[in-house]
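Visitor: model this:
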Amino acid sequence: MPTTSHSSPPAEVGCPIPANTPHAISVALPKWQDNVDYEEGRERVVNRMLTGYPRFFINKQIEKLMSTCEQKFAKPSESCLLYPSRKTAERCRDYLRRYYELSNSASLRLAEFTVVTPDRNKLLIQGNITLHVVLFPKDAFSVAKTFWQHTGDGISSRLAEYALNILQTKFNEQYTKSFNKVFTKRASFCKRYSNGQISNLACEPKETLSTDISLIDNSNFIEQNFYVEERYGRNLPISFNEKAKIELRRRIASSIRIEESKDGSVLTERVEKNVTEDDVFLFPSGMSSIFHAHRFLLTAFSQRKSICFGFTYVDTLKILQKFGPGCYFYGNGLSSDIDEIESLLESGEKILALFCEFPSNPLCKSPDLRRLRILADKYDFPIVVDETIGNFVNVKVFEWADIIVSSLTKIFSGDRRYYEELKKVINNEYEDLLWGEDAVFLERNSRTFRERIMKINESTEEICELLRSSPKVRKIYYPKYVTPDIYLQYKTVNGGFGGLFSITFHSDLAAQQFFDSLVIAKGPSLGTNFTLACPYTILAHYHELDWASRYGVEPGLIRVSVGLEDKNDLLKMFQQSLDAITE
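Guide: A predicted model of the protein is given here:
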């Protein structure tokens, strides 16, 4: 089992977490005020951001590729975003048509840019790629960015890096041919060109660079990403990306378990026989799986409102509200809300589907899936469960859901009445947008998933017990303490309560003192191998704090995702943060 030693996390605002990681999915915002200033767009934070959460922050590699495409296709008044398929680009354009008020002179355009791999470069083995460019007026960028954020369908930073690397390689080849006309001894000082590797451009005059290449500098790409990851056995070779996807789908399918009683007292686990790799679909992000689940449902059935049950992650609600006819929101996720839903359905209202999380993020409430299932069967609607927080090691929700979304996966139940209709739609509509290199990294990172979850479960439970015993803590949101009677009905035999919890204090000042004194990584995201904390409500709902408070999500709430560090080190660190509270 991999272990992670406790060490000082990145302390500089805007640095990637983990440090020196080109494709990091979190960014250091180590102080409470850093998070507030980030949300308010203060230059002292925004100008120092080297990376960020992928759907909220456009990776620097993607920015470089966007600049290249803008030089090729855009008018001076236009910006662009890049997508991996024409259909995703068309959906972005349709979204802009709906939510951006076009002037008479403004237009929305699509362009395609195919990056062709040099034949002799054997290291660039994923083939040619076609970028789908959405061009729009510069002042529409913020609207276009919300589509990027909600859907999670933008291009991968690794895809951007790959495309930039091809462009750089092609430039190197063209420049070598031109340079050799004058200097026949070119190879004596630029030997790296002969085997397709990338120069740092130190010997090229900048004025000779084409507009496609002027922003590119990826000198360490091949050595660092290929040699270290492949030669030392950490990753499958990049050429195995399709096999990595198959292995991921099989691994997920075989991990979906339900419990059965054989003698009335002994519970054993078995693999659900109806789940195969053909029922698992991979997407480039967790939000992408939720977005497409909703889209497939709208395609398969009538255009009806959905129900969002419980206070879900921010973009789940946005997807249900903005794409299609809208939704009914029951943000508290209580039994009384189910009573209201039942009254709504009894009145004759037809709904598309019910979306919920098990448990919810960040309040860790568990919805009563059995009761919701009874309503779903009676009134003919599917249930979509996001079990990312619980995960299939800890909870068994398969038999109650029609669709499960978890991280990058989507699983369809063969036992439900909607299976054939949904499978027909998905076979027609599904696009594999998961970049091959990302799949290779995912395959590696999921090999010891079960063992890591068990270690995290143990650490998190002890940390929560420590915090709960302190009079300085107002409330701990953790499945063991929040709706435990419901959660325990769905907990697996050997599962735990997961690695995520939220905590509130008796004052905003106390919350800030606790957060600022934490000696762990602090930034957005969850589910990492290292412990990660953020002032969740500030980051997710800064411009709607009063609205979030109505559902129990207080401005001072801190969310923690526990990692693989030594348990005793973590306990000591959290105790020190409690001691730092002076109120």
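
Visitor: Please make it C-alpha for all contacts and neighbour counts, starting now.
Guide: Noted.

Visitor: top helix in this structure by residue count?
Guide: If you go by DSSP state H, the chain has its longest helix at helix 157-180.

Visitor: packing partners for the longest strand anywhere in the chain?
Guide: Ordering each strand of the chain by length in residues (DSSP state E) puts strand 129-137 first. With contacts taken as 3 or more Cα pairs under 8 Å, 6 or more residues apart in numbering; DSSP states H and E, strand 129-137 sits against strand 78-83, helix 86-99, strand 109-115.

Visitor: and for comparison, fold this next one:
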Amino acid sequence: MPHSTPAENDVAVGESLPPQTPHAVSVSLPTWKANVGYEEGEEWVVSKMVTGYPRFFVHKIIQAFATKIAAKYGQPDDQAMLFPTSAIAGRCRDFFLRQAPELEAQQVWIIDLVPSSERARSEEFSVISPRVSAVLFPESHFKIAKTFWQHSGDGVSSRRAEYCQSLFDEGLLVDSKETQEVPKVCKGPRRYRQKTSIDLTGSGDNSNGNENHDSAQFVEQRFGRNLDISQTKNAKLAVRRRIAGSLTADVGLEKALSVKKDNDRIRDVPGFSEDDVYLYPCGMSSIFNAHRNMMATKAPMKSIVYGFPYIDTLKIVEKFGPGCQFYGHGSAEDLDDLEKRLEGGERFLALFTEFPGNPLLRSPDLERIRYLADKYDFFVVVDETIGNFLNVNVLPLADIVVSSLTKVFSGDSNVMGGGLVLNPKSKNYDALKRTWDEDYVDNHWAEDSIFLERNSRDFVSRIERINSNAEAIAEVLNAHPRVKKVYYPKYSDTRQNYDKCRNPNGGYGGLLSATFYTKQDAAKFFDNLDTVKGPSLGTNFTLSSPYVILAHYHELDWAASWGVEADLVRFSVGLEDTRKLVGTFQRALEAITDTDSHTTT
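Guide: Modelled structure (predicted):
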């Protein structure tokens, strides 16, 4: 149905979100039909995809680099999957051989690509650490490698691949077993050669009007593509301090570095500092490595997933350990059952939960979970991505807190990142800290860290605006007779659990979902909603999706058995003018009440 006013967010199928952003983490799927077509693999959608969510869609830059590596080092039918370190590649190989026992061990192997000589390891290289480890395997088994890539979140970022391919093409990145020759003097890809300081000036606009850039390059450059990589360490420290809660106002890098490390204003855990904060390539990587390290700390044991989770959390526990006790409803009755199991002698490694959950926005009873964990000795891991630490403080009730920094912490939808926090007051802290001290490697790519630091500088003020906008949208949806149910922490029957952890100035977050009485209403509303539409959340712009279609298309009956309806529409609310945003939702609601409208196909 045509809009009564021109659509402002009419982005073509398959275009990146934001448009013309080479390292974007979302992609436009603007209609209900396009989302179904994507899941069905229909050519009219898939052929137009310039990008996708990075764990589900291997970026074309990464694909191109992997193809070159496989062509040079592999067999004719080999493909490659790229990881930051040999250790991660080794975990992928181990998973591969478990999943495909019919393969000979030598059919799945690793190439470690490193700078080709000591001279190539300049000061810049010591900061950037341009290394890539490729797992090579028969092309027919790509799905297995992709499964590890998706669930672990430990693949290379597109920016790492872009940089390292440039070195590879110049002969400066070679197999670590090769004889190392002295290469030509080169300081890496051209965009790093310009000496700039984006971090301490605050400008970030290093574009040169005399240079001939295409629009995509210009957009990247406007937001800091010419980087002073010497600031990488400082950028990472500033990000960790923001995650630690030491920074409660919008500040740049220089101010962030002047804050004392034990100046904790949000987390409310004595002795906590950025020393207990770890950066990962993405949020799922922090969950994957939390599970892996907890098994190393204690023993491989079954874990609990409590509440309907983001898909890969459940898959990690099921596929990379002894199994899972799944409580998809996240109810008090589920905790009653867990307590009976514990009283009967069952033991578990950890309980994973989200606060609040995605997409039903239910909040677990963390106080009771903490009581059971202390009594029966299991770890508690809380994913705070949806709530975020400015709205809620869950650390005192957890052993480990994880989050996706890709989401609202960044906001700009152009960089991936994950955070993991250890609670120094947990009785398990000393054992966990020893494991992390022995195991942790910072694999967050330098350029990504600089983007993440820049994007997160106004995190505090953005959260306030997003909270306000989301409440306004929730009210509009909740008041409409054709809307079946609105899922939002403020309206949930678990609001009391949320409020127990809500900070004094905290709100209810920027994510909400809605269901309708018919699929036709859901689709018509979605198709007439003038926001951009695609996967991910926490963007500075409002982003909508038929979430269950995207996340659970091949298991819709299973999702429905846990109360998650196939036609649910999820909204990640952004920074737009509140009245304008309310009007956008009202017009989409009017479309489903217009009896003269054509039926959505």
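
Visitor: List the TM-score for the superposed pair.
Guide: Once superposed, the chains reach a TM-score of 0.85 (TM-score structural alignment, normalised by the length of the first structure), with 525 aligned residues with a Cα RMSD of 2.7 Å.

Visitor: For the very next helix or strand once past the longest strand of the first structure, enumerate the helices and strands it packs against.
Guide: Downstream of strand 129-137 of the first structure, the first helix or strand assigned by DSSP states H and E is helix 141-151. When contacts are defined as 3+ Cα pairs under 8 Å, 6+ apart, helix 141-151 of the first structure sits against strand 78-83, helix 86-99, helix 286-300, helix 314-322.

Visitor: The same query, at a cut-off of 10 Å, please.
Guide: Counting contacts by 3 or more Cα pairs under 10 Å, 6 or more residues apart in numbering; DSSP states H and E, helix 141-151 of the first structure is packed against strand 78-83, helix 86-99, strand 129-137, helix 286-300, helix 314-322.

Visitor: So which of those is nearest residue 306 of the first structure?
Guide: Nearest of those to residue 306 of the first structure, taken as Cα to Cα: helix 314-322 at 6.8 Å.

Visitor: hang on, the earlier thing: can you tell me which of the helices and strands packed on helix 141-151 of the first structure comes nearest to residue 153 of the first structure?
Guide: helix 286-300 (6.0 Å).

Visitor: where do the strands sit along the stretch 451-600 of the second structure?
Guide: 483-487, 511-516, 532-533, 543-545, 569-572 (DSSP state E, counting those that start in this stretch).

Visitor: before we move on, what about the stretch 251-400 of the second structure?
Guide: Here the stretch 251-400 of the second structure has its strands, by DSSP E, counting those that start in this stretch, at 277-280, 303-306, 324-327, 350-354, 379-383, 400-404.

Visitor: can you redo these as JSON lines with distance to residue 234 of the second structure and mean neighbour count?
Guide: Output for those, formatted as JSON lines (distance: least, Cα to Cα, whole Å; neighbours: other Cα atoms under 10 Å):
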{"stretch": "strand 277-280", "distance to residue 234 of the second structure": "13", "mean neighbour count": "24"}
{"stretch": "strand 303-306", "distance to residue 234 of the second structure": "36", "mean neighbour count": "24"}
{"stretch": "strand 324-327", "distance to residue 234 of the second structure": "39", "mean neighbour count": "19"}
{"stretch": "strand 350-354", "distance to residue 234 of the second structure": "30", "mean neighbour count": "25"}
{"stretch": "strand 379-383", "distance to residue 234 of the second structure": "26", "mean neighbour count": "26"}
{"stretch": "strand 400-404", "distance to residue 234 of the second structure": "20", "mean neighbour count": "28"}
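
Visitor: Just put those in CSV and tack on distance to residue 509 of the second structure.
Guide: Below are the strands of the stretch 251-400 of the second structure laid out as CSV (distance: least, Cα to Cα, whole Å):
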stretch, distance to residue 509 of the second structure
strand 277-280, 22
strand 303-306, 21
strand 324-327, 24
strand 350-354, 13
strand 379-383, 14
strand 400-404, 14
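
Visitor: quick one, what contacts the equivalent of residue 497 of the second structure over in the first structure?
Guide: Superposed on the first structure with TM-score structural alignment, residue 497 of the second structure falls opposite residue 486. By Cα atoms under 10 Å, 6 or more residues apart in numbering, the residues touching residue 486 of the first structure are 359, 365-370, 479.

Visitor: Report the separation between the aligned residue in the second structure for residue 326 of the first structure and residue 242 of the second structure.
Guide: Taking TM-score structural alignment, the alignment pairs residue 326 of the first structure with residue 323 from the second structure. According to Cα to Cα, to the nearest Å, residue 323 of the second structure stands 34 Å off from residue 242 of the second structure.

Visitor: Looking at the two, which one has more neighbours?
Guide: More crowded of residue 323 of the second structure and residue 242, by other Cα atoms under 10 Å: residue 242, with 27 against 18.

Visitor: Check the gap between that one and residue 504 of the second structure for me.
Guide: Residue 242 of the second structure is 18 Å from residue 504 of the second structure, by Cα to Cα.

Visitor: quick revisit: the longest strand of the first structure against the second structure, how far on average?
Guide: Superposed on the second structure, strand 129-137 of the first structure shows a mean distance of 1.1 Å to its aligned residues (mean Cα distance after the TM-score superposition for the first structure).

Visitor: which residues touch the residue mapped onto residue 424 of the first structure from the second structure?
Guide: Residue pairing (TM-score structural alignment): residue 424 of the first structure is matched to residue 434 of the second structure. Residues touching residue 434 of the second structure, when contacts are defined by Cα under 10 Å, 6+ apart, comprise residue 297.

Visitor: wait, is residue 434 of the second structure part of a strand?
Guide: No: assigned with DSSP: H, G, I helix; E, B strand; the rest coil, residue 434 of the second structure falls outside any strand and is helix.

Visitor: What is the neighbour count of the residue lying closest to residue 130 of the first structure once chain neighbours are set aside?
Guide: Using Cα to Cα, 6 or more residues apart in numbering and skipping residues adjacent in sequence, the residue nearest residue 130 of the first structure is residue 114, 4.1 Å away. Residues contacting residue 114 of the first structure under the criterion other Cα under 10 Å number 11.
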